[in-house]
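> Below is the sequence, then the predicted model.
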Amino acid sequence: GAQPPIELLRQFMDYTGWYGRDNVFRNMVDVQMVAAMGPAGGGRNQVTGRYLRHFNLVSIVDVADNVLAGIFDSILKWYLKDTGFVREAQDMSGKIIEATLQVYKNAMQSLLPTPTKSHYVFNLRDFARVVQGVMLTTASSVPAGKPGKDLMCQLWVHEILRVFYDRLVDEKDNNWMLQLLKQLLPQVFDVEFDTLMQFVNKEHVEGEPPKELEIGDLRKLFFGNYMDPDLGGEDQPPRKYERILDIDALIGVMEDYLTDYNGMSKRPMNLAMFLFAVEHVSRISRILNQPGGHLLLVGVGGSGRQSLTRLGASINMMQVIQVEISKSYTVVEWREDLKRILRQSGGEGKPTVFLFSDTQIKDEGFVEDINNILNAGEVPNMFPNDEKAGVIETVRPIATKMGLQLESQLELWSFFTQRCKEILHIALCFSPIGAAFRDRLRQYPSLVNCCTID
């Protein structure tokens, strides 16, 4: 099909300029074009040869397995050593990376996208999210000896489930993931899956052979930083990301968080805390606990996605912002709301969760703007020059206080967008019913690439 933007660029490269509205040709000098594109397919069209003939094409192949493992192993090894983990935990680094690589490669080969599973798209960001999740834990949470080694294995299983398993939609795929974990744990970590994870089976008696676990048993595998609500404040030490064994105590803590939220909120929530709700709050809290963690919550309306997100944000002491859509709401108001959200997070440094539902999409341009924020931390050309200058002056003293020598406006703007990427969390609540969900994932790949799916 026709691609008008490409034809416009081709005209420039053929004739080194364009005609203006006054029919006067404007010649552009000393302009070099550098472009990047993915291979055709998956929503990307083939680019016409009349345009590509102007370029020297450079194809970039996939990163080799040993290079990939080397990159992530050095990051994880540095973290475990620098933060003072016990020797047993430090020695697990290479095995964690090797096992994650196996899960990643198997998922790429076996969990392929289909019309009903259009979100089955995996890339290196998913690999990085597993490593990021492992790095949420602290040295004080991991004991020495075999218990510490087992805890690191259990943490790895938890992070694999959160990144890969949480997006699976049917029993066949769930069981595929379970069998892969049962295969990899003895192969890489030299420990049997059922023995390692038997603590989730409350009926197990010490000394008896372990029961064969099913995927439903893993619903009781929890790691989180929310069991001590008194920590994490301004003058308090940070919370620990640790394994949670007592599910009843966990439900009680979540009920306390809900009571605190309802006591402070103008719109209290009437939620019942049971295992299903606690699971999703735990997943949401984990993602919000990571810099630049974004959520794509897939489910039908009324399933509690927005309420649980509000509770998860409250647990992490973050403010939730949701735009008010009215009949007269246009792209102009939408852009003003986005500017306010970006100023609050990137400028003022307030941890913010932007909650957005597919029922609020009055214009597909809304989704395009969110796609840009997920990918780059900004919407290109959204701030006029005078407002941009105001934002730059807001972040200048912050950069100076952090010891950064940023002089140019470009450097300060990059600092602002980087803060937006780290401090602003976007929670998207989309329904999988209908073709709109599938079409949006294809047109705006950052919805999958930059979000953790639940």
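Yep, that arrived.

> When you work out contacts or count neighbours from here on, use the C-alpha atoms and nothing else.
Will do.

> what sits up against the strand or helix carrying residue 259?
Residue 259 is part of helix 247-264 when elements are defined by DSSP states H and E. The contact list for helix 247-264 (CA atoms under 8 Å, 6 or more residues apart in numbering) reads 220, 227, 244, 268-269, 271, 273-275, 278, 311, 314-315.

> Buried residues, whatever helix or strand comes next after that helix. List them.
Reading on from helix 247-264 to the C-terminus, the next helix or strand found by DSSP H and E is helix 275-288. Judged by neighbour count using 16 or more other CA atoms under 10 Å, the buried positions of helix 275-288 are 277-288.

> Let me have those residues in JSON lines, extended by distance to residue 155.
Putting those into JSON lines (distance: CA to CA, whole Å) gives the following:
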{"residue": "277", "distance to residue 155": "21"}
{"residue": "278", "distance to residue 155": "18"}
{"residue": "279", "distance to residue 155": "16"}
{"residue": "280", "distance to residue 155": "17"}
{"residue": "281", "distance to residue 155": "18"}
{"residue": "282", "distance to residue 155": "14"}
{"residue": "283", "distance to residue 155": "14"}
{"residue": "284", "distance to residue 155": "17"}
{"residue": "285", "distance to residue 155": "16"}
{"residue": "286", "distance to residue 155": "13"}
{"residue": "287", "distance to residue 155": "15"}
{"residue": "288", "distance to residue 155": "18"}
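
> take a look at this one as well, against the first:
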Amino acid sequence: VKPESVSDRDALVRVFFHESMRVFHDRLINDDDKQYYHTMLSELATRLFAIQIEPTTFIQKPIIFGDFMKVGAPKNERLYEEITDMTKIRNILQDYQEDYNLTNNKNTRLVFFMDAIEHIARIARIIRQDRGNALLVGVGGTGKQSLTRLASHMCGYKCFQIELSRGYNYDSFHEDLKKLYEQAGPNNQNTVFLFTDNQIVVEEFLEDVNNILNSGEVPNLFDKQDEYEKMIIGCR
């Protein structure tokens, strides 16, 4: 957060609330726990900052921050700021969607209702973090992949997915992971690896994904030493 986006105490408090919501609240899985968390934040606001905030305010007027309000701005010129104008953000997301469709030859048509806007902002925040990762949980067909692809495009990242085919196996998965590493490494392309539960052909896939999250490396991915050395040299 840059100083220009936090002009006074109230703005700083809202940043604190937003980041704590993203770190803790977004991990909660039932409404009772979420309601308790809202109540806890309300009590903290009164005790620490002498600010009166009703717990329901966090639902009725959600705090949204993002660095994507200037379409096309380079990473170092982006400002992580609070987004309060919902009409403006809908128009900006529409612009991003049109650019995504033109760039990728797609015909995506998303409706930017409030929940979708919040989810896009959350996903974009995670993507922009170093080694950021998220587990998106929800009913199939609710737009998790579509929102992730759009958020990736907004952040200037390429979205990488495996394509299942007849006979796709563990060796095929390793070949795709090599392409992923080459795209993110020697090709120096910011990359999002989008992996769905339907693509888990064998359980070993999850072990490799877990290794990527923990250490960034997949053991025995490069069988030949020259392949590994070529990848290392390409990243220098």
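Arrived safely. Computed from a prediction, not measured in an experiment: that's the story for all the values here.

> if we can go back for a sec, in structure 2, what range does the helix holding residue 259 of structure 1 match?
Mapped onto structure 2 using TM-score structural alignment, helix 247-264 of structure 1 spans residues 86-103.

> average offset between the matching stretch and structure 1?
Taking mean CA distance after the TM-score superposition for structure 1, the mean distance separating stretch 86-103 of structure 2 from the aligned residues in structure 1 is 1.0 Å.

> now do stretch 176-184 of structure 2
Mean for stretch 176-184 of structure 2 is 1.1 Å (mean CA distance after the TM-score superposition for structure 1).

> on that earlier part again, and which of the contacts of helix 247-264 of structure 1 is nearest residue 349 of structure 1?
Top of the list for closeness to residue 349 of structure 1, among the contacts of helix 247-264 of structure 1 and by CA to CA, is residue 314 at 16.7 Å.

> Show me what the closest one aligns to in structure 2.
Aligned partner of residue 314 of structure 1 by TM-score structural alignment: residue 153.

> and its match, which of the three is it?
Secondary structure for residue 153 of structure 2, judged by DSSP: H, G, I helix; E, B strand; the rest coil, is helix.

> how far away is it from residue 187 of structure 2?
Relative to residue 187 of structure 2, residue 153 of structure 2 is positioned 17 Å away (CA to CA, to the nearest Å).

> out of the two, which sits in the more crowded spot?
residue 153 (21 against 12; other CA atoms under 10 Å).

> what about the residue nearest to that one when sequence neighbours are not counted, distance to residue 136 of structure 2?
Among residues not flanking residue 153 of structure 2 along the chain, residue 100 sits closest, at 6.6 Å (CA to CA, 6 or more residues apart in numbering). Counting by CA to CA, the gap from residue 100 of structure 2 to residue 136 of structure 2 is 21 Å.

> between those two, which one's more packed in?
Per other CA under 10 Å, whichever of residue 100 of structure 2 and residue 136 has more neighbours is residue 100, with 20 against 12.

> Check the gap between the more buried one and residue 169 of structure 2 for me.
Taking CA to CA, one finds residue 100 of structure 2 at 31 Å from residue 169 of structure 2.

> Just tell me what residue 51 of structure 2 corresponds to in structure 1.
That one, residue 51 of structure 2, aligns with residue 191 by TM-score structural alignment.

> Let's see the distance spanning stretch 366-384 of structure 1 from one end to the other.
Stretch 366-384 of structure 1 has an end-to-end distance of 19 Å (CA to CA).

> Would you confirm that residue 239 of structure 1 belongs to a helix?
No - going by three-state DSSP, the assignment for residue 239 of structure 1 is coil, not a helix.

> who touches it in this structure?
225-226, 228, 231-232.

> Also residue 106 of structure 2?
residue 100.

> State the distance from it to residue 96 of structure 2.
13 Å.

> Kindly report the same for residue 63 of structure 2.
21 Å.

> How about residue 187 of structure 2?
24 Å.

> what does residue 181 of structure 2 give?
Separation of residue 181 of structure 2 from residue 96 of structure 2 (CA to CA): 27 Å.

> so where do the strands sit in structure 2?
Taking DSSP state E as the test, the strands found in structure 2 are 65-66, 81-82, 158-160, 191-193.

> Take the ones you listed and write them to CSV, including mean neighbour count.
Output for the strands of structure 2, formatted as CSV (neighbours: other CA atoms under 10 Å):
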stretch, mean neighbour count
strand 65-66, 19
strand 81-82, 18
strand 158-160, 17
strand 191-193, 20
